[in-house]
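*Asks:* Requesting a structural model of the entry that follows:
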Amino acid sequence: MFYIIYNLKRSSLLLAGLLIYFSAFAQESTPPNGPLAWGDQGDGTFRNPVLFADYNNPDVIRVGDDFYMVAASHHFMGNPILHSRDMINWRIIARLWRELPIDSIYDQPGQAYQKGSWAPALVHHDGKFWVYFCTPSEGLYLTTAENPSGPWSPLIEVKRVVRWEDPYPFWDDDGQAYLLRSEQGAGPVILHKMSTDGQKILDGGKVIAYGPVLEGPKMLKRNGYYYIFAPEGGIEHGYQVVMRSKNIYGPYEKKVVLERGSTDINGPHQGAWVELENGEVWFYHFQQINGYGRVLWLEPAAWGDDGWPVMGKDYDGNGIGEPVKVVNKPTIAGEHPITVPASSDEFNQDTLGLQWLWNHNPDDAHWSLNERSGFLRLKALPLVEKAGRTHNLDSVPYDSSIIFAKNTLVQLVMGRESQTTTEMHLTDLQDSQYAGLSLFNKRYASIGVIQEDGRTRLCAERNDTKQTGPVVNQEQVWLRATVEFTEGEAIGRTYYSLDQENFTELGESIPIVRAWFEGTKYALFNYNSEDQGGTVDFNWFRYTHDGPQNEND
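*Replies:* Predicted coordinates:
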């Protein structure tokens, strides 16, 4: 009798979960104020990407009524922690670290692009939050916190090692700790025993799964099975697989559960399986979109009656889910204001907004928010005149450009179309100084002022060209950079104004294309190509995009 009742209950839960799963799908509809390009539509639905920004290699967990996300930041300082109450609307609440003191290469721009913190894992265990990540050249690192808003502990070097990637910790029912990981390249999946405190690897590891470009493993245990969620096939053409076994060391059977299929959504994989108390299940993953980076998607999901996960919607009928563009929001009680990560900044606080990242370990002696109240001050430093190497030893050849400039402050491009404008004051210019606003990546577009032989001019730089504009004989200028999407292509443009009203384009447009792992960033910069010296002050930085706006803006 107990067996019959147990299975009836289990079947009811499975049926409830599947009913919730199918109820998540929404028809393409127009919200009251017209459709937004992404995110919360304000009508009970959301449009994927749920967050159109390069929060790449995401991991998401639920702790009670709260949701937390971590993402990679590679050679920028450093990994963000985001918070949501409804899985759709997110805000940044912390940075796990602001410098990588593990190697001097991170002190200098141009020396470590594509290195730094790779895909992180976020778990809640034993009453605290744990984040693990690997760097390709230094090792495996851990930081913990009792409160996800911080403070986060100084980085703990769990193991000095090269070419590890995508670590994930797992504490089994008996208390034994494990670490899953992949290897740069990527794959296979390797399992290590770990000390209970998570700070020491106890063995050489055992390969437990193989696959083409198999990486990013995440583990959970359910009904006696160990499940491994992992992407295969690479970010452009990949898909999501799930493996399961009764033994943590395998052998594992494997099933493809999410693919591009008949959609135009390439490489839907690598993310997080999140279950709600009401039985709903959701899966976060990323999609690589050229120079935008890896944007965040959220798929309705469920446990199938065969014990395998179900994700997305099977449009082509082959038994494998595909990404869904418009979806009913998760069923979560309460009112949840529309929120997106911060972007605009009036520089009226004593600390930098959490949206900003440095492109090397920060030099705090050469920037300030206090020397001139209400302004961000950047003091020019000389270029780093040394070629660098990426994670796979590709050369970053030296040139006299922003790629090798210290004191470059960046934030993510957000939305398919966006615009940033800043007011820059020419406080103390010196010869060979160049300062302004940039679309920053391996392929870049910058707009600003350059001083040569005591004369100040507007100047637009590209990787291989420089175009000067009119002479500037006033204290401030207004600079603008945009990302536009026309005829299926993302284009970056730069503009200047001498009156804050009329903007003139300067410099050729550039395609926003994929180069380094990270997507293109908006950047404020100030450097001197010959010597140290020269100061500019930014009064404000204002940002608009094609997604939801914060309700308090």
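*Asks:* Could you use CA atoms for every contact and neighbour count after this?
*Replies:* OK.
*Asks:* for the stretch 151-300 of the chain, what spans make up the helices?
*Replies:* Using DSSP state H, counting those that start in this stretch, the helices of the stretch 151-300 of the chain run over 234-237.
*Asks:* any chance you could map the strands in it?
*Replies:* 156-160, 164-171, 177-183, 189-194, 206-209, 218-222, 225-232, 239-245, 253-258, 269-275, 281-289, 293-303 (DSSP state E, counting those that start in this stretch).
*Asks:* Make TSV out of those and add distance to residue 518.
*Replies:* Formatted as TSV, the strands of the stretch 151-300 of the chain follow (distance: least, CA to CA, whole Å):
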stretch	distance to residue 518
strand 156-160	24
strand 164-171	16
strand 177-183	20
strand 189-194	24
strand 206-209	28
strand 218-222	22
strand 225-232	19
strand 239-245	20
strand 253-258	24
strand 269-275	16
strand 281-289	10
strand 293-303	6
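*Asks:* which element follows the longest helix seen in the chain toward the C-terminus?
*Replies:* Using DSSP state H to define each element, the chain has its longest helix at helix 2-23. Moving toward the C-terminus from helix 2-23, the next helix or strand (DSSP states H and E) is strand 39-40.
*Asks:* For the comparison step, fold the sequence that follows:
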Amino acid sequence: MKNIVLLLLMNISILCPLAAQMSWTADNGNGTFTNPLFYDEFSDPDIIRVGEDFYMAGTTMHCMPGLVVLHSKDLVNWKFLSYAFNRLDMGDEFRLANGKEAYGQGVWAPCIRYHEGKFYIFSNINGHGMQVFISDNPAGPWEHKNMGGNIYDLSVLFDDNDKIYAVYKYDEVKMIEIKPDFSGYVEGSERVIIPAGNAMGEGHHIYKIKGKYYIISADYSPMGRMQCARADKIEGPYETAAISVKETLGTERVHWTGNVGLGSSIPEMGFKFKISKPFKDNMGCATLHQGGIVDLPNGDWWGVSMLDFRAVGRTTCLSPVTWEDGWPYFGLPGNLGRSPRTWIKPAVNVKVEPHAPYQRNDNFNGKTLLPVWQWNHEPDHSKWSLTKGKLRLYTLPAKDFLRAKNTLTQRGIGPISSATVTLDASHLKDGDIAGIGLLNIPYAWLGISRINKNLIIRWYDQANDKWMEASSKPSSSQPVYLRITGNFDEDTAWFSYSLDGKTFTNIGDSVLMPYQLKTFQGTRYA
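*Replies:* Sure thing, here's the model as predicted:
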């Protein structure tokens, strides 16, 4: 197909406490920080320190490129460093091919480690086993090895005896030894180290601290919390304690799409959604859970963990860690298990200017896309290009928005943000649609369609299966400006358009952005 769409500019504006900023930063500029570290999704965080540098890895699900690595000098201000891979050659589902999809699948709960001059990221890829990515430099490139096995929600320890262990599984915690060349697992080494029923959950993080073994995990039943197990030997026996409980940092539970979950098929247009209202008296899985701990050069300890932040999805929070009776509690002396929303920054010997982790606006003048972008599944690389400050997206057939290949996304940013695209639709042919959308289930979009040779501005809301056409008729010779404004603390968004780039007209109703477990992500601009 030769039909093309030209996206000239992507502009993201974020309304946040510091008006001069173009994006949220947790650093308040006065020696304190305010959670979350990023007001956009960063789930399942794992963290390490190498010298005076901190590195963090997080889940990226079905998005490409994947397995993101961030870098920081002070634990508060982070910068994008690398992705561990650009693509996964693991079947049609990762390419939205032949009716298959990988929503909510792919990379889950990575573990980042450093050992003898090399960086490692371990992660389960659902249905394909444990993967390891290895590099001499955390900025990449990364070597990929598929180790297979049913090793999930894992953490890895390079022990003092030169053995490498992985702990994994939900509730019943297992351990297995990894071969030193990462070609597989040591035969006969698998064993249960914590039997089921001991309140251990998932998303494990294992450490050896002052001769003792610690495993931190998250348990969502009966409510989200962080649990810690410790033992003198890696095989146990372990004793356990809750180290963070009932911490929501003041957030309510999200709007929830109750009838769309993992394993569900993609909802068709006209699907009847069951969407719950948020309620304040049930903490559910929204509480602080699943994360790791790290020490500072001065001996202080800090922890990262994730918290459901409404339409944004799961985002990362930073907590001081207090050791008491040999347990690493998240929180402060006298208030163990509860993390402050605002607190004093970690004591490191470096001054860092407040900054956001990504540059979000893109004029497409570079040779590559900015790293803030991720494709929804693996794209068809023959059907897009960057040329002279323009992103060209070639049209591809799709049944609906969720099945459309070459959809480029950014995470939604809270508390309130807007995304604007400048669109040249002059090359659209009859039946083509291009525009800006909210990638979620239910989804919504605002685009340009060519119907009977005429360009038409159209809006669609899947939650209510509702269409609307604008009265304004764009000209093929002029660009059209499309905008989404999202209030991610209220789970609502609205669309607008402009023919001159100055005056914007709202179209359609406000759109609800509920959280759901099919994509297992917050709402994304697309």
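*Asks:* could the strands of the stretch 151-300 of the first structure be laid out in CSV, adding distance to residue 336 of the first structure and mean neighbour count?
*Replies:* Shown next, in CSV, are these (distance: least, CA to CA, whole Å; neighbours: other CA atoms under 10 Å):
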stretch, distance to residue 336 of the first structure, mean neighbour count
strand 156-160, 36, 15
strand 164-171, 31, 24
strand 177-183, 35, 23
strand 189-194, 39, 22
strand 206-209, 41, 16
strand 218-222, 29, 17
strand 225-232, 30, 22
strand 239-245, 30, 22
strand 253-258, 29, 18
strand 269-275, 19, 24
strand 281-289, 18, 24
strand 293-303, 17, 26
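*Asks:* Residue 230 of the second structure corresponds to which position in the first structure?
*Replies:* Using TM-score structural alignment, the partner of residue 230 of the second structure in the first structure is residue 244.
*Asks:* give the contact list for that match.
*Replies:* 225, 226, 227, 228, 250, 252, 253, 254 (CA atoms under 8 Å, 6 or more residues apart in numbering).
*Asks:* out of those, who's nearest residue 345 of the first structure?
*Replies:* residue 228 (41.0 Å; CA to CA).
*Asks:* Tell me the residue in the second structure aligned with the closest one.
*Replies:* Match for residue 228 of the first structure (TM-score structural alignment): residue 215.
*Asks:* cool, and residue 267 of the first structure?
*Replies:* Match for residue 267 of the first structure (TM-score structural alignment): residue 287.
*Asks:* Next, find the distance separating its match from residue 250 of the second structure.
*Replies:* 10 Å (CA to CA, to the nearest Å).
*Asks:* Looking at these two, which has the bigger crowd around it?
*Replies:* Neighbour totals were compared for residue 287 of the second structure and residue 250, and residue 287 leads with 28 against 9 (other CA atoms under 10 Å).
*Asks:* Give me the nearest residue to the match of residue 228 of the first structure, chain neighbours excluded.
*Replies:* residue 206 (4.4 Å; CA to CA, 6 or more residues apart in numbering).
*Asks:* next one: residue 276 of the first structure
*Replies:* residue 62 (7.8 Å).
*Asks:* cool, and residue 512 of the second structure?
*Replies:* Closest to residue 512 of the second structure by CA to CA, 6+ apart is residue 492, at 4.6 Å.
*Asks:* number of nearby residues for the one you found?
*Replies:* The burial count for residue 492 of the second structure: 17, using other CA under 10 Å.
*Asks:* now the one 10 residues further on
*Replies:* Here the neighbour count serves as a burial measure; for residue 502 of the second structure (other CA under 10 Å) it reads 9.
*Asks:* Many thanks, have a good one.
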